[in-house]
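Colleague: For reference, the sequence and a predicted model appear below.
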Amino acid sequence: MTHTGPGSQSTVVDESTRTFDVVVVGAGPAGSAAALEVARAGHSVALVERGPFPGAKNVFGGVVYGRILDELVPNWWEHIPVQRWVTRRQTMVMTPAQALTIDFRTQDWGSPPYNGATAHRADLDSWLAEQAVEAGAVLVPSTVATGLLRDHAGAVAGVRTDRPDGDLTAGVVIACDGVNSFLAKEAGMYPTGHEAEHLTLGVKQTLALPRQVIEDRFAVTGRDGVDIEMLGCTRGIPGGGFLYTNLDSISIGVVLGLSAVSKAKTRPEELIAELKRHPAIAPLIKGGEQIEYSAHLIPEGGYHAMPELVGDGMLVAGDAAAMCLAAGIWLEGVNFALGAGMYAGRSAVKALESGDVSKRGLAGYRTMLEESFVLTDHRKLRDFPDLVLSDRVQRNYPGLVCDLVQGLFQVDNPLPKPGLRKLAMRSAKDNGVRWRDLLRDGWTGLRGLK
C-alpha cells in the first residue's frame, strides 16, 4: 500500500513518466475521485498536489455527505476517516438575545450507509488520494501547476509546473485546483470581474473538549455527532454561523460574504467572539481550549456563478467549478466535488478511448452532470444563494421569527393572548418586513423546493 499522508512515502514522477493520458490538478475530493476513475480504467494519470501531501494545505473541517462514494469505494464507511456520524441536525435562527432552534435527530443516520459525518480534511483528502494511488495514479506532491500547455491548435495539452524537472503533458487536464481556479481562468472558462461577489470567507475556531463532556452537553453517545447551522449571528453581514462536534473537540465559526465583510470593516474573529458569548451557545463551548484558527474562501455563488465546464482538452470540477451548494438548509460541497470529479474522470476516459479530447469529445461530462444530482440540485436551487444572503433574510427575518415565537409563548396576564395574526403583524412591523416581500421570498423558496 502506498500511503499519502504526513510522513509517508508517495509516488513521484520521473523523466520516463512525464507524459500521461490525464493530468489532474489538485488532490482534494474532486481531484482524487477523477484520478481514481481514470486509473481504474487502465489509463495513466498524474495527481498534482501543491502541498507535501493531500490535505496539507486544507484547513476545512466540517460535515461531509458520503453516499456518492457508493460508486467509488465499496463499503466506504468501514474505512473513511471521519470524526462522528451526524445523527442530530439543528437549524438555529438568532438575534443577540434570542434563539429559535429546529432540532432533528434520527438513529437512521447512525448506521450504514449513514448520511453525514464530521471530518478533518487533512485525514479525508489523504485517504481519498490513497485510493487513487492504489488504483495506479501517480501522486506528484509539493508541485504547483503554474499554467497550461497548449498544442499547435491551441488545445490544452498539459500543465507547466514549478518543478525543476519540467512540465507534465497529457491528453486531458482536469482542473480541480480549488476556489478561484487559476487554470480555469487562464483557459478563459471564467468570466472576468465580480469574483468577490460570489465568494464567502469561512472562519473557524476548533476548541478542545473532553469526549465525555461533548457527549453530555450535546446529548449523544458513541460516534454520534451534532451539526448546528445558524442564521442571524453575523450583524447583518450576509452569511451565517456553524457549530459541530468532533470526537474530542468542537468547531465553531462563521461564513461571511467576502465583499460585505470588507465593506463592514468588521473582523471575523469579533463575530466569532460574539457568537461564543451568545446565551444559546456559551454553555455548549464552556471550557473549550482553542487548538486551531483557520480561514478559507468558499465559492457560494451557485449555478449562476459556474464557469464553462468543458474546453478543448480540459475539464473543471469541484470548487474550481463553484460546485458548493449554499442554499439555506442545504450546505454541501464535498459530495458535489466527489460526484463532479468522478464524472470528469469517466468523461476523460471515454474521450481518450474515442480518440477525441476536443470540447466536443469531452461534452459528455456536462451531460453526466446534468443527469446527476450535481447540476440537477444546483439548477433547481439556483436562486437560493441570493435569497439566503439578501438583506431581508439576514437582517429582518431572524428578528421577525424570534419575536413571533416569543410572543406566542409569553404570558402577559391579566392581558388576553393577542392571537397569531396580531402577533405576526406586530413582529413584521417591528422588524421592518413588508408582507409583499415576505410573500415574494416565500414563493422563491417554495419554487426551489418543488
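Modeller: Sure, I can see it. None of the values given here were measured: they were computed from a predicted structure.
Colleague: okay, CA-based contacts and neighbour counts for the rest of this
Modeller: OK.
Colleague: Quick one: the helices in the stretch 151-300 of the chain, in order.
Modeller: If DSSP state H, counting those that start in this stretch is used as the criterion, the helices of the stretch 151-300 of the chain fall at 182-186, 211-218, 258-264, 268-277, 282-285.
Colleague: Just put those in a markdown table and tack on mean neighbour count.
Modeller: A markdown table is the format used below for the helices of the stretch 151-300 of the chain (neighbours: other CA atoms under 10 Å):
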| stretch | mean neighbour count |
| --- | --- |
| helix 182-186 | 19 |
| helix 211-218 | 16 |
| helix 258-264 | 15 |
| helix 268-277 | 17 |
| helix 282-285 | 16 |
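Colleague: Columns distance to Ala30 on top of those helices, output as TSV?
Modeller: Putting the helices of the stretch 151-300 of the chain into TSV (distance: least, CA to CA, whole Å) gives the following:
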stretch	distance to Ala30
helix 182-186	15
helix 211-218	32
helix 258-264	24
helix 268-277	28
helix 282-285	33
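Colleague: which stretch among those comes nearest Arg421?
Modeller: helix 268-277 (31.8 Å; CA to CA).
Colleague: want to compare, so here's the second one:
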Amino acid sequence: MTANESFAGTVPAALISAPGSGQGKSLVTAALARLHRNAGRRVRVFKFGPDYLDPMVLERASGAPVYQLQPWMTGEAECRWRLAEAATQADLILVEGAMGLFDGTPSSADLAVLAGIPAIPVIDAWGMAQTFGAVALGLARYRDDLTVGEVIANRVASPRHGDLLAKGLPADLTLLGAVPRHEAMTLPERHLGLVQAGELDDLDQRLDQAAAVLAEAGLDRLPAPVAFNAPRPTPPPRLLDGKRIGVARDAAFAFLYPANLDLLRDLGAELRFFSPLADTTLPAVDALWLPGGYPELHGATLAANTALREAIRAHHEAGKPILAECGGLMSCLETLVDGDGEHHQGFGLLPGTARLTRKLQGLGMHALRLGDQELRGHTFHHAALENAAAAQLFSEKQSGTGGEPVFVKNGLVASFFHGYFPSSPTLVAAILEGRFPPPR
C-alpha cells in the first residue's frame, strides 16, 4: 500500500433525516435499503451517531454491515474514507441521521455537508396540509451549505392528502414520495429504542412489506450521484498481537460496533465469542469484553448460569483484564434489579446494585481521557447504581458536566460509558492488556 493510495467512486447517496425524533426516518431508511436491495442493487447504509439498535435493522435490510459516522466520535477523516470505500463497492449509499436534521454538535446536517451528500428529510405529515411546505422550506433554507432538494411525507392519510402536500411545496422542492399510514411502517420498541433485530422472527417479511409500501408511493427513484474520494487510513500498530479476547455476544450482550471488532482484529487480537446466557465455560482467552445490551431482560437466566458466573469470577480473581460497558457493568455488580423489581444475582465482581429505572439516567457524547489519550464514545442508560464503591475515574461529557463513573479493580474496567475503539487504539489496547490506567 502506498502513501497516496485512496478510495474513490461516484454513487447515488443521501442522508435520510427529519425535523425531529419520531418522524419515522429509521424504518423509511430501512425500507429504502430493502427496496433497492430487492431490485438487485448493492446497498450500503451508515448510521449517524452512536446507536446499536437501528444498525441491526439496517444491516438486515441492506445485507451489509452498518458502520457509525459522527465527526466528533469517529473523526472527520474516518467519515470520509468509510463513505469513499463504500462508493467503490455499492450502487447506493444511505445514511440515517439522528434526532432532527440540525440537532446536536455536530449534527446530521454537519455530516451531510462534510461528505457532500444531500439530505432528504422525512416529515410526519399527519394532521398537516399546506403547513407541510413551510416545514420543508425551513429545513431546506436553514443552512446555505446544505443541499435539500427532496422531502418524504410520512403517515399520509390519502392520495388527495399527498397531492395537497406536493402542491404546497415551493417550486425548487420535490416530494419524493408520500408514504401512507400502514402497519408495515412500524416496528416494536422498548426503553432503549427498537427491539433487537434478532428478536423479530418476521423481520425480513416486515422489511419486504415496508419496501413494497415505499415502491407503491414512488420512492424507488435513486438520489443524485455523489463523488467520494479519501485516502486509505494508516493501519494501527499491532498492539494486541497474539492476544485472545473473549467477546460476550448474545441477546443480553449485543451492543457491538463493527468498527470496534475490526479494530481489535487490526491490532492483532483473536476474537472468541461466547454467550453468558447459554455457555457454561469461557473460551481460553487472555481478556474479556462484556459489551452493553439488555441483561436486565435476562436476569434470571444469567443468575441461573452459575458455572459461567464462576468462570468469569475466576478470570477476574486471576487479575486478567475485563472491559465491561453499560450492561456489562450492570452484570458485574452483586445484584441486578430488573424493570419489574425482581432481584437477580450478578457476577459479583463489584459491590452494589444496578437498578433499572423508568427515567433516563445518562445520555450524551463522552470521552475517557488519560494524558494525551482520548477514547471517545457515548452514554445512554436507564439504570442507576446503589451502594457502589467509589469510582477511580470519570468520563467527561463533550459539552456540559457530569461524567460517568469508571470502576477499576484487579484488571476490570467497568462503566456505563460505551467507547468507540478506533478513536484511541492505544488506550483500548492498554485496557485489554491489563495496563489501565497506564502511567501518565
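Modeller: Perfect, thanks for sending it. What you see is a predicted model, and the numbers here were worked out from it, not measured in a lab.
Colleague: Superposing both, give me the TM-score.
Modeller: Once superposed, the chains reach a TM-score of 0.26 (TM-score structural alignment, normalised by the length of the second structure), with 186 aligned residues with a CA RMSD of 7.0 Å.
Colleague: Pull the number of nearby residues for Arg244 of the second structure.
Modeller: For Arg244 of the second structure, the neighbour count with other CA atoms under 10 Å is 19.
Colleague: from memory it sits against Glu270, does it?
Modeller: Yes - counting by CA atoms under 8 Å, Arg244 of the second structure touches Glu270, with 4.8 Å between them.
Colleague: Helices of the stretch 201-350 of the second structure, start to end?
Modeller: Under DSSP H, counting those that start in this stretch, the stretch 201-350 of the second structure gives helices at 203-216, 258-266, 299-304, 306-317, 327-332.
Colleague: So which of those is nearest Ala287 of the second structure?
Modeller: Short answer: helix 306-317, nearest of the helices of the stretch 201-350 of the second structure by CA to CA, at 8.4 Å.
Colleague: Tell me which other helices or strands the helix ranked longest in the first structure touches.
Modeller: In the first structure, ranked by residue count with DSSP state H as the criterion, the top helix is helix 334-354. Here helix 334-354 of the first structure touches helix 29-40, strand 61-65, strand 168-175, helix 364-371, helix 373-380, going by 3 or more CA pairs under 8 Å, 6 or more residues apart in numbering; DSSP states H and E.
Colleague: Let me have these in CSV, adding distance to Gln98 of the first structure and mean neighbour count as columns.
Modeller: Formatted as CSV, these follow (distance: least, CA to CA, whole Å; neighbours: other CA atoms under 10 Å):
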stretch, distance to Gln98 of the first structure, mean neighbour count
helix 29-40, 38, 30
strand 61-65, 25, 22
strand 168-175, 44, 27
helix 364-371, 42, 18
helix 373-380, 32, 18
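Colleague: In TSV, list those along with distance to Val213 of the first structure.
Modeller: Output for those, formatted as TSV (distance: least, CA to CA, whole Å):
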stretch	distance to Val213 of the first structure
helix 29-40	32
strand 61-65	20
strand 168-175	43
helix 364-371	43
helix 373-380	38
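Colleague: just so I know, which of these lies nearest Phe242 of the first structure?
Modeller: The closest of those to Phe242 of the first structure is strand 61-65. By CA to CA, the value is 9.3 Å.
Colleague: Out of the helices of the stretch 151-300 of the first structure, which gets nearest to Gly445 of the first structure?
Modeller: Closest among those, once you apply CA to CA, is helix 258-264, at 23.1 Å.
Colleague: Tell me how many other residues crowd Arg190 of the second structure.
Modeller: So Arg190 of the second structure, with other CA under 10 Å, has 8 neighbours.
Colleague: likewise the one 4 residues further on?
Modeller: Each residue near Leu194 of the second structure was counted by other CA under 10 Å, and the total is 17.
Colleague: before we move on, what about Pro159 of the second structure?
Modeller: For Pro159 of the second structure, the count of nearby residues is 13 (other CA under 10 Å).
Colleague: how far away is it from Ala304 of the second structure?
Modeller: Using CA to CA, to the nearest Å, one gets 55 Å for the distance from Pro159 of the second structure to Ala304 of the second structure.
Colleague: For the stretch 51-200 of the second structure, which segments count as helices?
Modeller: Under DSSP H, counting those that start in this stretch, the stretch 51-200 of the second structure gives helices at 53-62, 76-87, 108-115, 131-141, 159-167.
Colleague: most neighbours per residue, which of the helices of the stretch 201-350 of the second structure?
Modeller: Among the helices of the stretch 201-350 of the second structure, helix 327-332 has the highest mean neighbour count (mean count of other CA atoms under 10 Å), at a mean of 29.
Colleague: elements contacting that one?
Modeller: strand 287-290, strand 292-293, strand 350-356, strand 412-415.
Colleague: Can you list the buried residues in the first one?
Modeller: It stands for strand 287-290 of the second structure. Ala287, Leu288, Trp289, Leu290 (16 or more other CA atoms under 10 Å).
Colleague: quick one: which of the residues you listed is nearest to Ala211 of the second structure?
Modeller: Within those, proximity to Ala211 of the second structure (CA to CA) peaks at Leu290, which comes in at 35.4 Å.
Colleague: Against Leu69 of the second structure, how distant is the closest one?
Modeller: Leu290 of the second structure is 23 Å from Leu69 of the second structure, by CA to CA.
Colleague: And for Met330 of the second structure?
Modeller: On the measure of CA to CA, Met330 of the second structure and Leu69 of the second structure end up 27 Å apart.
Colleague: ok, now Arg244 of the second structure?
Modeller: Distance from Arg244 of the second structure to Leu69 of the second structure, by CA to CA: 28 Å.
Colleague: who wins for proximity to Ala132 of the first structure among the helices and strands packed on helix 334-354 of the first structure?
Modeller: Per CA to CA, nearest to Ala132 of the first structure of these: helix 29-40, 4.2 Å.
Colleague: Now do the closest one against strand 168-175: the angle between them, please.
Modeller: Angle of helix 29-40 of the first structure versus strand 168-175, following axes from the mean of the first three to the mean of the last three CA atoms, to 10 degrees, is 130 degrees.
Colleague: elements contacting helix 29-40 of the first structure?
Modeller: Looks like helix 29-40 of the first structure contacts strand 19-25, strand 45-48, helix 121-135, strand 168-175, helix 334-354 (3+ CA pairs under 8 Å, 6+ apart).
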